[in-house]
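Enquirer: turn this into a model:
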Amino acid sequence: MGLDNSRGRPDADRPAEDSALAAIRDGLQRLRFGSIAVTIHEGRVVQLDITEKRRFGH
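Expert: As a prediction, this is how the structure comes out:
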């Protein structure tokens, strides 16, 4: 198992990173108003919270 020198982590972590980045990208594309919070533990994405705001006219 080699190391990804840009982060110093095993290459085996790459699929999880790719999955997290894809989820973030998808959230950004779908979200019109709101926020995205990414939780990191020990340099790894472990949670993604997407909050959508919906406003209704009077």
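Enquirer: switch to C-alpha atoms for all contacts and neighbour counts from now on
Expert: OK.
Enquirer: what's the local residue count around the closest residue to residue 3 other than its chain neighbours?
Expert: Leaving aside its chain neighbours, residue 3 sits nearest to residue 10 (4.4 Å; criterion: Cα to Cα, 6 or more residues apart in numbering). Residue 10 is flanked by 12 other residues according to other Cα atoms under 10 Å.
Enquirer: got it, and the one 4 residues further on?
Expert: Other residues within reach of residue 14, judged by other Cα under 10 Å, total 12.
Enquirer: so it is in which element?
Expert: Assigned by DSSP states H and E, residue 14 belongs to helix 14-30.
Enquirer: next structured bit after that helix?
Expert: That would be, after helix 14-30 and using DSSP H and E, strand 34-41.
Enquirer: to check against the first, give me the structure of this:
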Amino acid sequence: MATINETKVQQIITALKKINYGSVLITIHDGEITQLDSTEKSRFSKTKPVKS
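Expert: A predicted model of the protein is given here:
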């Protein structure tokens, strides 16, 4: 089981609060959380071309 301390938990919570669309990846090595990656997705609405 991964070793979890309060600092790591707070960083995970912060990453989750900041993101609207995307992913948060937690990397574990030898039973300890070693890395936290956050990927934000930007979504754009599809617009129709204006006919002249």
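Enquirer: contacts only, for the residue mapped onto residue 24 of the first structure from the second structure.
Expert: Superposed on the second structure with TM-score structural alignment, residue 24 of the first structure falls opposite residue 12. By Cα atoms under 8 Å, 6 or more residues apart in numbering, the contact set of residue 12 of the second structure is residue 36.
Enquirer: please tell me how far residue 12 of the second structure sits from residue 18 of the second structure.
Expert: As for residue 12 of the second structure, its distance to residue 18 of the second structure is 10 Å (criterion: Cα to Cα, to the nearest Å).
Enquirer: hang on, residue 33 of the first structure packs against residue 55?
Expert: No: the pair residue 33 of the first structure / residue 55 is not scored as a contact, 9.1 Å apart, by Cα atoms under 8 Å.
Enquirer: which one's more surrounded, those two?
Expert: residue 33 (11 against 7).
Enquirer: skipping adjacent residues, who's closest to that one in space?
Expert: Closest residue in space to residue 33 of the first structure, ignoring its immediate chain neighbours: residue 53 at 5.3 Å, by Cα to Cα, 6+ apart.
Enquirer: try residue 35 of the first structure
Expert: Here the residue nearest residue 35 of the first structure, using Cα to Cα, 6+ apart, is residue 51, at 5.3 Å.
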